[in-house]
Every structure is written in C-alpha cells, then in structure tokens.
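Undergrad: Here you go, sequence then predicted model.
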Amino acid sequence: MGTVIGAGVFFKAAAVASHTQSAGLALFAWLLAGFLTICGGLTVAELATAIPKTGGAIQYIEATYGKLPAFLLGWAQSIIYFPANIAALSIIFATQLINLFHLDANILVPAAIVTAISVTSINLLGTRVAARVQSLTLVIKLLPIFAIVLFGLFTAGDVNVSLVNLKTGDNQSWLVGFSGALLATLFAYDGWLNVGNVAGEMKNPVKDLPRAIILGLSFVTLIYWLINFAFFKFLPVEQVSGNLNAASEVAVMLFGKAGGKIVTIGILISVYGALNGYTMTGIRVPYALALQNDFRFSAMLTKLTRRTYVPLVATLLQLGIGCGMIVIGSFDLLTDMLVFVMWFFSLLIFLAVFILRKKHPELKRPYKVPLYPLTPLIAIFGGLFILVMTTITQPYLVLAGIGLTLLGIPVYYFGKSK
C-alpha cells in the first residue's frame, strides 16, 4: 500500500473523467484496474518466490527469455519509466504549487525542473537522508486521502452520482473512452510489480503472500474508488474532466478555504514523497546494469559520490532525461507512455509463469498462483487489452515508447563488444 499509493489517486481522476465523460464508467474503470492489478500481483508473486533474487522483474525476464530482454527492461526503466515518473510528478507538484499560491502559470516548466533538482539534491546527500524524507511523507500522504474520503462520504454533495450508468459522453466511443480511462487509472496502481520482492524473506509465503496482495491491493482499490466517488459527489463530471485541481477544489468545498489549503499542502507533500521514492529507486537501476558491465561507459556509471556513496553519474543522467521530458511532455502523456512500456514487460512476466512451469517443473515454488491458469490468463487478457487499445488510440505514443526501448539493443551489443 505504501508503495502503490502516491500521486495518481489525486490527479488521474481528471484524465479518467475526460475519457469516459461519465461518473459511473469512470468509477467502474477504477474497480477493474484494481482487479487486474490484484491478478497481476498474484501471478508475479509465483516468480518472486521461485526466483528470490535481487533485481525482481529483471531477474524473472532473464530466467525466462535471456539476457537481452532483461537488459531491455532495465534500459526501459532507466530512460523511460523512472525519468517519466520524475517528470510527471514534478509537473504535478509545480501545478499544485501554482494553484495554491496563485502564481503565474508560465512558470510551470521552470518550477517543475526546480522541483526535480531539489529532490535529486536530497538524494545526493545520501540514502539515509532520502529514506527519512520517504518515511515522513509516507505518513503525511495518507492524511488528505482519509480526510477527503471520510468527510466526503458523510457530507451531503450537490451531484447525484449514478453508479449503474456505464455509458460514455455523446462524442466518445465506448471502447476508446473506456480503454483510455483504464490506462489512466493504472498509473495510480503503479508499484504493484514489486509486491513479491520480499517473498524470499517471508516465513510462510504460501499463506501470507496472497493475503498481503489481496488485502493490500483490495484496500488500495477501495480507497481509490471512494475518493473518486467523493470527487464526483461534489463536482459534476464536466468539472472533473481535465481538471488537475479537482482534489483541491473538493477539499475547499469540504473544509473551507483554510482547511482546503491544508489538505492541498498534504497532497503536495504526498507528491513530493512519491517523487523522492522514484528518484531514490531509479538511480540504482542504471548503476546495477553498469556493475554487470552492460554499458560501454559502465565504469563512469558506477562512480559514487565521495562522502555519501550515491551513484553520481547515474543520478545526473536520470535528472537530465527527466528535465528533458518536463520540457517536451505533459503529465498524462508521460504517465501513459510509462504505463504502456511497463505493461508490455508485465505481459512477458505473466507469460513467464506458463513458460517456466513447462520448461522447469523441478523449480521450487513455495507459492503458486491461485486458480491457475485463470488468474494469469485474466492478467494477460487485461494487459493485451491495454496494449492493443493504446496502440490504436495513441500510435505515436506507442511508437515513441517502443522506439526508445529498442534503442537499448545497439547499446547492449555495443557494450558487449568492448
């Protein structure tokens, strides 16, 4: 829950409402995304217990498909996933800061870049400092969520929300609108892929791991559904659509101007904490790849800061790519690209469960995915739906994501030829 809950719960409502133009269908998209996430988590957990190695998803890909696909996942994480997360969250932080203090909207890009630089600077001070920031923000980020949910449920709203109306707006195709909404919600559930990384350290993974996944992700899904219900209860779908300040506006309606500002500050701290978490984790991926000598410039990427032993060049590389994405991208564009790329690799991991069961039946599996093969098939179907519909509706985004990922192939062989 601490890994998954971040900024998406506050800001993806705008994109979901824009795609569906219907409160009922938007709420259904949040539920379905949670269900797919649970199926994905239960599936990946089997690989986590069978291959309990540091590196998580990269190790699962390598064990099933070989070294190159595993490198491409690490490459995609290094140049797309983590930098895009940092860029998107920096944009959101700057947007909320401008809204809170009524600043000039033209400073959005500079403010976002300054935000990314500030978080990177904290991480260069050392892992201990970054971890303290993470622990502090983890507690604070839950406060605005529970405040909006609890007061939103027990306060009379101005809008009648129909839960059974699953139609889209007049100008929107149902399939296109719903697929776009589903893709948008999945950013808010991002982080579930790491749910099985501690499986090897559990005393009873067969019993405790599915319980942690089902209960944890079910609670996340419930929280997401309730907070979005609160948004639609106080704002009509037209006002939520495309409105990145919807959470702040609902907070003002619930708690008044002063209370609304306090909740908005809590949201800002939540976003900053999520940004710090992605920065702290992301700088270790190119560093880990460099330790395997997979880059031509591996020696440079393994350089650490003198006093704090943080990967210096890897940190600056991630910051540089992130700042470039801030300049050329928007919040929804960046998050859609990273969700598409990561769900492509997630699909490979879902398939790996079937492949490894056939190729290596002797492999010890302390935990096996429940309701096999139904659960992984649901995850696979959901992943295929997301990839196919995104390809149809946003082909240029897909081409950009695939192109950047495939750039890793010459980098891989160029590094190996050294």
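TA: Thanks, I have it. Numbering: from 1, shown residues only.
Undergrad: From now on I want contacts and neighbour counts done on CA atoms only, so please keep to that.
TA: OK.
Undergrad: Based on its surroundings, how many neighbours for residue 207?
TA: Using other C-alpha atoms under 10 Å, the number of residues around residue 207 comes to 12.
Undergrad: what does residue 104 give?
TA: By the other C-alpha under 10 Å criterion, the neighbourhood of residue 104 contains 9 residues.
Undergrad: now swap in the one 5 residues further on and tell me
TA: Around residue 109 there are 20 other residues, counting by other C-alpha under 10 Å.
Undergrad: Residue 175 too?
TA: Per other C-alpha under 10 Å, the neighbour tally for residue 175 reads 12.
Undergrad: what do you get for residue 307?
TA: When counting by other C-alpha under 10 Å, one arrives at 9 neighbours for residue 307.
Undergrad: Wait, a helix at it?
TA: No - when the secondary structure is assigned by DSSP: H, G, I helix; E, B strand; the rest coil, residue 307 falls in coil instead of a helix.
Undergrad: ok, second structure coming up, stack it against the first:
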Amino acid sequence: MTEPPTASRPAATITTLAATSIVVADMVGVGVFTSLGFQVKDISSGFGLLLLWVIGGAVALCGAFCYAELAAMFPRSSGEYNFLTRCYGPALGFQAGWLSATVGFSAPVALAAMAFGQYARAILPEAPPLLLGLGVVWAVAAVHLRGARHSTAFQVGFTLLKLALILAFILAGFARGGGQPISFAPSQLDPAEVLSASFAVSLVFVMYAYSGWNAATYIVGEIREPQRSLPRALLLGTGTVILLYVALNAVFLSTTPVAELAGQIDVALIAGRHIFGEEGGRVVGALICAGLIPTIGAMTWIGPRVTVAMGEDFAPLAPLARRSAGGVPRAAIVLQAGIASLLLLTRSFEAVLDFVQVCLLLCSFLTVLGLVRLRIVRPDLTRPYRAWGYPVTPAIFLGVTLFMIIHLLAVRPLESLAGLLMMLAGLLLFGLAAAQPQGDARKALSQ
C-alpha cells in the first residue's frame, strides 16, 4: 500500500522510464569517451579491451541487483544514507549522507560542467569554458526548481537525445567500415593479458566510467510502485549502458589506429575525425555537450534528495528539507548548485574528486555488505525483490570494490587519508546533530 504524500513524502510521480533515464544519464558521462587511450597502452588484444567493458558492466549489474533488493525493502529516497542507516545505524548513514550532501554530487557536477565548457569550444570557440560551465549548472537547476513534471520531461527528453546521438555515432562508425588491423575474436595471447596487473588497473578506470548505476535509488521514494519499477530501472539502465560502452569502444578501435589513441584523453575526438573527416571534432564536441546536459540533470535531481532526508531526520538541518507547494526541495537544489559553482570558480573539483573516491567506494562496499548482513541477522524482513544470483553477485561486487579501494589507498594515500578524515568529520557532526532528532524515519528506526 502506498503512503499518502506529505511534506516529507511528495507524491510518487516518477515513472520507470524516467527512473531508467536517470540511471543512463548519470552513468554515461565523459569516462567512456576518454579512458580507452590509457587502456591500449598496456593491452593490445581487441578481445581483451572489449572484455574489460563487459566485466565492468557485469560488476555494475551485480551492484544493481544488490541495491535493488535494499531499495525495495526500504523505499526512501537518499541512497546510501538510507541503506547504511538501516543496515548499521544512523551514525554510519550520516557519514555517507554528509559526504553526498557536501561534495559527493557537487564535485561530479562541477567536473561535468567544466567538461561541457571545454567540449563546447568545438562549437563556440570564443566562449569562455568557465562561464559555459556555470551557465549549464544553473540552467539545469532552474529546470528542476520548477517541479517534478518539468524535471521528468527534461530528463527523459535529453536522455533520449543523448542515446540517439550515441547510436548515430556508433552506426556511422560501423558503416564506415573497419580498416584497422584489430580483431575482437579470442586468441591464445588473451589469457596472459586478462590475468595481468595492467588489466586489473584498467578495470579500475572502467568501473569509474560505470559509476552511477545506483542513481535511481536516490529517488526511490518518488517512484511509482518502487518495489517493481526500481529494480527494472536499475537493471534496464545498466544493461543499456553496457551495450553502448562495448559498441562505442569497438567503433573507436575499428576506425582509428591504436597508435593514435595510445596515451590520449580525447579518444572520441580522434575517432570522430576518422569517421567524419575534419569536421569530426565539431560533431563529437556537440555530441558530448548534448550528453553532458542530462548527466548534470540527473545529479541535480538525485543529489538534493540526500540533503532533504537528512533534514527530515536532524533538527539542525531541517531548513534544507523544506519543499515548495509542488514538492520541490528548493533549498537543497540551490545548495548543491552553489557548491558546484564554488568548486568550478576555485578549480578545486578535481582535487575533491580525488579524495572522495575512496569514501564513495567504501560506502558502496558497506551497502552491499549490509545486504549480506541483513540476510543473516534479519531473515524475517519482507523482501519484495531478492538480489539475483545471491550470494555470488554480492561476492563479485565486494571483491572488485575492495580491490579498487586497496588500489586507491596504494596510489593515492594522501588523498585517500583526506577523504577518510572527512568521513570522520561527518561522525563528529553526527554527534552534534543527533542531539535534536526528529522526523518519521528516526521514529521508525527506533521501533
């Protein structure tokens, strides 16, 4: 039975299509258009390179299976803040929420906005990238401030445009024909490359490109029939992105000499010139710009829901939970856009992303581990959806995520330590905020 909407529970108006578009838009950013150049430096097999993206997608699907079970059990918007609170208690949930509400979404928004400004120079060479980035952040925020109906139309429309442009690029690449001496069939050399350290490190960067597969869990409380729609959105969105990523990389490799791609970050621009000629840079620049708009839109939609949930549970943050008569969390949206703008102006978003990565991975790791914990200690809980492939799927996700955490701790120890200190600061703030608990969710947790 669906609870009636209240000030803290707006009407469930988001369809499966809209939720799926949020997953696709949040996942497909600039990562898939830039990371192949670093992979081909150490991996020469076409089969091995595509296998990277298949394995990365499979791990993302494993995570989606697990998150879908938790979201169907606890259909409250806010993602890891809600899940970790339910699995371990409010202290750990607050730390995850604190991270998301401050920089967890603002820094990726800033990065996407700056990328928008840079790629837009292919179309508007005289326009300052910083102003273009700030403009797109606030233009998207303005759409979401108007209400759920406008947000849905904007998100679905731009995501469909994004998919159409990517499909057009893929079809143009295949229509041009291969021409490059690379095979995607398995060979005798593949096992050695797949089991190499270079393959494992490359998988870390592939997984970054797949981040966002859990996007719809942040708005699950606003999705119609979430017990059915949320799992469908996560699985359909992630599955669609896997197909796009494999096809895109196949096009890059079959149309462009590997020597030109090796070590380059502008992989899509280089491939675009081989497919479309000298105008390829403008074509690909326009494609990526159009694709980044729904990416920023997805994060502008889902990020403030964490802030709202925290405001509902903790009195000092209550002003951030306020909604307009139409259910729009205006203060939370403006706060996130403001932080993203500040990061853009100070050019500090890359540094922020470096030190929050290990924390975000740790939150995902603990969330899936929490699913396993609840299966053991609370088998009596109603589970409208059960993770497919349990316990293998959570084991795969936990193993790969743990590897990524260890890798980051090894290669970026200072940045990782700074992120962990930020989580510790969240724990201290929790102690202060918990002095005045409030909200329906806090009452439910005490029962």
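TA: Perfect, thanks for sending it. As the structure is a prediction and not an experimental result, all values here were calculated from the model.
Undergrad: Check which element follows whichever strand or helix holds residue 262 of structure 1 along the chain.
TA: In the assignment (DSSP states H and E), residue 262 of structure 1 maps to helix 246-282. Scanning forward in sequence from helix 246-282 of structure 1 by DSSP H and E, the next helix or strand is helix 284-291.
Undergrad: what's in contact with that following helix?
TA: 71, 74-75, 77-78, 295, 297-299, 301-302, 311, 314 (C-alpha atoms under 8 Å, 6 or more residues apart in numbering).
Undergrad: looking just at contacts, which helices and strands does the next helix or strand after it meet?
TA: The helix or strand immediately downstream of helix 284-291 of structure 1 is helix 298-301, counting by DSSP H and E. Under the contact definition 3 or more C-alpha pairs under 8 Å, 6 or more residues apart in numbering; DSSP states H and E, helix 298-301 of structure 1 sits against helix 284-291, helix 312-328.
Undergrad: at 6 Å what do you get?
TA: The criterion is 3 or more C-alpha pairs under 6 Å, 6 or more residues apart in numbering; DSSP states H and E, and there are no helices or strands that helix 298-301 of structure 1 contacts.
Undergrad: before we move on, the earlier item: and of the contacts of helix 284-291 of structure 1, the nearest to residue 8 of structure 1?
TA: For residue 8 of structure 1, the nearest member of the contacts of helix 284-291 of structure 1 is residue 77. The distance, counting by C-alpha to C-alpha, is 18.8 Å.
Undergrad: so that closest one, which of the three states?
TA: Note that with three-state DSSP, the state of residue 77 of structure 1 is helix.
Undergrad: next one: the one 4 residues further on
TA: In three-state terms, and counting by three-state DSSP, residue 81 of structure 1 is helix.
Undergrad: Check the spacing between the residue lying closest to residue 209 of structure 1 once chain neighbours are set aside and residue 366 of structure 1 real quick.
TA: Leaving aside its sequence neighbours, residue 209 of structure 1 sits nearest to residue 199 (C-alpha to C-alpha, 6 or more residues apart in numbering; 6.9 Å). When C-alpha to C-alpha, to the nearest Å is the yardstick, residue 199 of structure 1 and residue 366 of structure 1 sit 9 Å from each other.
Undergrad: next one: residue 102 of structure 1
TA: According to C-alpha to C-alpha, residue 102 of structure 1 and residue 366 of structure 1 sit 55 Å apart.
Undergrad: So between the two, which is more surrounded?
TA: residue 366 (16 against 9).
Undergrad: The more buried one looks like it's in a helix, true?
TA: No - residue state for residue 366 of structure 1 (three-state DSSP) corresponds to coil; a helix is not indicated.
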